[in-house]
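Visitor: Here is the input, now give the coordinates:
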Amino acid sequence: MFSIYLRSMWTRKRTVVAGRTDGDNDWTVYRDRQPVGRVYATHISDPTLRWMWIVQVGPTGHGYATSIDAALDEVRRRVG
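Guide: Presented below is the predicted three-dimensional model:
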C-alpha cells in the first residue's frame, strides 16, 4: 500500500496592469494556478523593507519584507 502526498504548486508571474509590467519588481503569486497574492518593490522611507506582500484570498493581509524571497514566504505561510 502507498499514499500519495499532494503538495501545492507555487508559481509567480509578472504582474501586468493596463498592458504594462514593472519587470522583476512586481509579481502575482499563484497557488495551484489560482492567483492568491502579490509581491512588489516599493519606495517607502525604510529601504530595509522594500518588498510589500499582499494576500488576496482567505484571511487577507499585507505587510513589508526585507527581500522578495521573504515576501513570497510570507504569502505562502499565510495562504497555507
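Visitor: contacts, neighbours, all on C-alpha from now
Guide: Fine.
Visitor: after whichever strand in the chain runs longest, next one along is what?
Guide: Scanning the chain for the longest strand, with DSSP state E as the assignment, gives strand 34-41. Note on strand 34-41: by DSSP states H and E, the next helix or strand toward the C-terminus is strand 51-55.
Visitor: To compare with the earlier structure, here is another sequence to fold:
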Amino acid sequence: MARWTRKRIKGSDPRGEDWSVFREGEAVGRVYYEKGRNGAPDWFWASWVIPAASGRSETREEALEQVRRAVTPKDPA
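Guide: You can find the predicted model right below:
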C-alpha cells in the first residue's frame, strides 16, 4: 500500500490551508482552501501526474481522497 503524506505550503495562505500531497515521497498534487461563491467552504484539489485532474470538494479530507483516486494507477480492464 502506498504511503501518503502532505506538507503545508508556507506563505501562500495566511490560514495555513494550502498543502502539497506526496505519494511515496513524490509530490503528486495540491489541496487548498478557498471561500466558495456562496460563502461555504470550498477545497480545490489538483493532481500533477498524467493524466492530470482537478476539482472542488466540501472538505479537506474529501479533496485529499480525490487526489489519491486521481493518482492511484487503475487496473487495466
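Visitor: Pull out the buried positions in the longest strand of the first structure.
Guide: 35-41 (16 or more other Cα atoms under 10 Å).
Visitor: Correct me if wrong: Val29 of the first structure contacts Val39.
Guide: Yes: here Val29 of the first structure lies in contact with Val39, judged by Cα atoms under 8 Å, at a distance of 7.3 Å.
Visitor: which residues do these two both contact?
Guide: Common contacts of Val29 of the first structure and Val39, defined by Cα atoms under 8 Å, 6 or more residues apart in numbering, comprise Leu72.
Visitor: Tell me where the first structure has helices.
Guide: Secondary structure of the first structure (DSSP state H): helices located at 68-79.
Visitor: okay, stretch 55-70 of the first structure sits on what stretch of the second structure?
Guide: Taken onto the second structure by TM-score structural alignment, stretch 55-70 of the first structure occupies residues 47-62 there.
Visitor: Now do the buried residues in the matching stretch.
Guide: Neighbour-count burial for stretch 47-62 of the second structure [16+ other Cα under 10 Å]: 47-48, 53-54, 56-57, 60.
Visitor: now do stretch 69-80 of the first structure
Guide: Per 16+ other Cα under 10 Å, stretch 69-80 of the first structure contains these buried residues: 70-72, 74-76, 79.
Visitor: Stretch 36-45 of the second structure too?
Guide: Applying a neighbour-count criterion of 16+ other Cα under 10 Å, one finds 42-45 buried in stretch 36-45 of the second structure.
Visitor: From Val67 of the second structure, how far off is Ala52 of the second structure?
Guide: To Val67 of the second structure, Ala52 of the second structure is 10 Å away according to Cα to Cα, to the nearest Å.
Visitor: re the thing from before, will you turn the buried residues of stretch 69-80 of the first structure into a markdown table that also has distance to Met9 of the first structure?
Guide: Converted to a markdown table, the buried residues of stretch 69-80 of the first structure look like this (distance: Cα to Cα, whole Å):
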| residue | distance to Met9 of the first structure |
| --- | --- |
| Ala70 | 18 |
| Ala71 | 17 |
| Leu72 | 13 |
| Glu74 | 16 |
| Val75 | 13 |
| Arg76 | 11 |
| Val79 | 12 |
